[in-house]
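>>> take this sequence and fold it.
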Amino acid sequence: MRVVVALGGNALLRRDQPPTADNQLANIRRAAAQLARVAEHHDLVLTHGNGPQVGLLALQAAAYIDVDAYPLDVLGAQTDGMIGYLLEQELANLLPATRAITTLITRVEVDAQDPAFGHPSKPIGPTYTQVESERVAAAKGWNMAADGASFRRVVASPQPLRVLGIQVIRWLLEHGALVIAAGGGGIPVACNGEGNDLHGVEAVIDKDLCSSLLARELHADVLVIATDVPAVYLDWGQPTQRALGKVTPHELSEHDFAVGSMKPKVDAARAFVLATGRRAVIGSLEQIEAMLAGSAGTQVCQAPAEAAT
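Sure, this is the predicted structure:
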């Protein structure tokens, strides 16, 4: 099978961990152990989130006042290289030396007039208490929003329209490579209104929506959205909380999910299944083999769904 796996930022860096290099490497090693087993049997494309990492780079850049901070598209490219390098190295340590593994810095086109630019919603960076978030917002002019019980910076998250360089990814897959691409949702670029020239824009594309688009363009058999929970839940955090097993895109559309966390994953899975008729799975990276086998996670497919479990 051709499998696209979208690794959530929280699958690579746990919510309660500071974003240190050691913590990230430890989590990536655990992820690589799961992914290497999948790569032994399937054509594999990896994407990954970058919310914690790009936010940290933005904070570090803002702390040095003698030079203007780099824009988010440039910081996104930096995280692509950093996370891609770590994934590539750990996977290479587990797979045969003959298996090619490559990381691509991937541009993704968005619409410069996307309304998302006026309504920041993508959480990035570390979490803050409400008091801390108000202080940071006042000092840096950043938009902040609730993320569970904490607060995080939010930035524009426009819809991905086109993955640039898709031909290269296809060529690499046809030649047996494991490809890491479109990290952090890809580097957002848009037309400048004068011909077809592209320029970077101040945004972070949702990696799940971009992964869904990439999986469609690659004619993937399965889209796996790996996160830090075992499935999609209804009534999250309430006594009536329950996981969804097998569902159709229509059934998912009948429920509301948190905008900053599960909603993009659900929207991405629905879009892939509706466009291709194939299967998408949302669940824990630690159960990825069972997810591919259809026995774990929330299985989204066109067939009539079983009752939620």
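>>> make it CA atoms for all contacts and neighbour counts henceforth
Will do.
>>> now the element after the helix ranked longest in the chain, going C-ward?
In the chain, with assignment by DSSP state H, the single longest helix is helix 72-92. Remark: after helix 72-92, the chain's next helix or strand is strand 101-103, criterion DSSP states H and E.
>>> so what does that following strand touch, helix or strand wise?
Here strand 101-103 touches helix 72-92, strand 178-180, going by 3 or more Cα pairs under 8 Å, 6 or more residues apart in numbering; DSSP states H and E.
>>> report the buried residues of the first one.
Across helix 72-92, burial judged by 16 or more other Cα atoms under 10 Å covers 72-80, 83-84, 86-92.
>>> and it, how far from the chain's centre?
Averaging C-alpha positions (Cα atoms, centre = their mean, to the nearest Å) puts helix 72-92 13 Å from its chain's average.
>>> follow-up on the earlier one: what sits up against the longest helix of the chain?
The contact list for helix 72-92 (Cα atoms under 8 Å, 6 or more residues apart in numbering) reads 25, 28-29, 32-33, 35-36, 50, 53-54, 57-58, 99, 101-103, 105, 180, 182-184, 186-189, 200-204.
>>> one more sequence to fold, the one below, so I can look at both together:
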Amino acid sequence: MNASKTNKSTVVVALGGNALLRRGDEPSFANQLDNIKIAAKAIAEIAKEYRVVIVHGNGPQVGLLALQNLAYDKVPPYPLDVLGAESEGMIGYMLAQELQNKLPEKDVTTLLTRIEVDCDDPSISDPTKFVGPVYDEAEGRALAEKNAWTMKRDGEYWRRVVPSPIPKNIIDKRSIETLLEAGQVVIACGGGGIPVCKCESGFKGVEGVIDKDLVATLLAKQLAAEKLLILTDAPAVFLNWGKENQQALRSVGPSELEQYQFPAGSMGPKVDAVVDFAEFGGRAYIGALDESLDVLAENCGTCVSLDFEAVPA
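Now for the predicted structure:
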């Protein structure tokens, strides 16, 4: 595992797009900025104790850009990889500015990051990644028919789903390492990064939005980070979420966590991510944004580690 010249541990922080634009919020700049200020305050506290790389989601934002894209019908719509790059720049700028305001002694850099995926990834024919705003069923079905979108139920609402290819390699990893070694707070792989695949001329963009939690895990592994922290709107991983018998999982081994089923469009990828990183030998966490330091201190949230694997009798 990796540590800086100041002996600080490295933590990769995955920040959900819904934490930056909360479900049901008007998708305005002002609302996003208010939420980003909350996120920046929490992450700034982490950055005082750790080397930090931030990976953020972009589901609501890239979906909004796609809607804005459709409104201008004089040119063909931009592909999702380009819209992803736009959202990565937008959110990265807002995060960097607010973090710099909280940490004037540190440099903060946003890096547009390309992620290699498979051109024939199965998700292309079976999209699961939620993007954009929520709709009631009638409006969702109407938009699906009008725009040839795939829509799926997201709780009590309906949302558009798009392909979410599995990340294979972070092309710009060396740049991230260089910035970290220079003592910077780095914002990278935003929105899951820009999906590209190999072609005869080098690389080309892929229509899709990569899951940011899976990319955060890949980044944490490639950086040999000690910790992976997934911040979300849930205070922990729960069994029977939303029911009277719901139960928070606090300290759990990856093999136990793999036994449970979680929704594919929300907690499922987060659980897959922490299981993967824990099996790699790191320590992985899922918890609430406003409890981030306490989650890392294992006072709340869910911690996943090989240390918690059951010992055979």
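>>> drop the TM-score for these two in here.
The TM-score (TM-score structural alignment, normalised by the length of structure 1) is 0.96; 302 aligned residues with a Cα RMSD of 1.0 Å.
>>> mean deviation (superposed) between the longest helix of structure 1 and structure 2, please.
Its matched residues in structure 2 lie on average 0.4 Å from helix 72-92 of structure 1 after superposition (mean Cα distance after the TM-score superposition for structure 1).
>>> equivalent range in structure 2 for that helix?
Helix 72-92 of structure 1 corresponds to residues 80-100 in structure 2, going by TM-score structural alignment.
>>> just to revisit the earlier point, now list the buried members of the contacts of helix 72-92 of structure 1.
25, 28-29, 32-33, 35-36, 50, 53-54, 57-58, 101-103, 105, 180, 182-184, 186-189, 200-204.
>>> can you tell me which of the residues you listed are in strands?
Counting by DSSP state E, the part of these found in strands is 101, 102, 103, 180, 187, 188, 189, 200.
>>> nearest to residue 293 of structure 1, of those residues?
Proximity of those to residue 293 of structure 1 (Cα to Cα) peaks at residue 180, which lies at 22.6 Å.
>>> the closest one matches what in structure 2?
Checking TM-score structural alignment: residue 180 of structure 1 goes with residue 187.
>>> quick one: residues contacting its match.
Applying Cα under 8 Å, 6+ apart, we find residue 187 of structure 2 in contact with 53, 54, 55, 56, 92, 96, 108, 109, 110, 111.
>>> switch to 10 Å and redo it
By Cα atoms under 10 Å, 6 or more residues apart in numbering, residue 187 of structure 2 lies in contact with 12-13, 52-56, 88, 91-93, 95-96, 108-113, 176.
>>> do the same with residue 266 of structure 1
Contacts for residue 266 of structure 1 (Cα under 10 Å, 6+ apart) come out as 208-209, 225, 232, 249, 252-253, 256-257, 280-282, 298, 300.
>>> residue in structure 2 matching it?
Matched by TM-score structural alignment, residue 266 of structure 1 corresponds to residue 271 in structure 2.
>>> any idea how far residue 256 of structure 2 is from that match?
Distance of residue 271 of structure 2 to residue 256 of structure 2, computed by Cα to Cα, to the nearest Å: 11 Å.
>>> for residue 75 of structure 2, same thing?
In terms of Cα to Cα, residue 75 of structure 2 sits 51 Å off from residue 256 of structure 2.
>>> who's more crowded, the two?
The neighbour count for residue 75 of structure 2 versus residue 256, taken as other Cα atoms under 10 Å, is higher for residue 256 (13 against 8).
>>> now the more buried one. Nearest residue, chain neighbours left out?
residue 309 (7.5 Å; Cα to Cα, 6 or more residues apart in numbering).
>>> ok, that neighbour touching residue 252?
Yes: using Cα atoms under 10 Å, residue 309 of structure 2 is in contact with residue 252, at 7.0 Å.
>>> what segments of the stretch 201-309 of structure 1 are helices?
Applying DSSP state H, counting those that start in this stretch to the stretch 201-309 of structure 1 gives helices spanning 207-217, 249-253, 262-276, 288-293.
>>> relative to residue 14 of structure 1, which of the ones you listed is closest?
Residue 14 of structure 1 sits nearest to helix 262-276 of all these, at 15.9 Å, using Cα to Cα.
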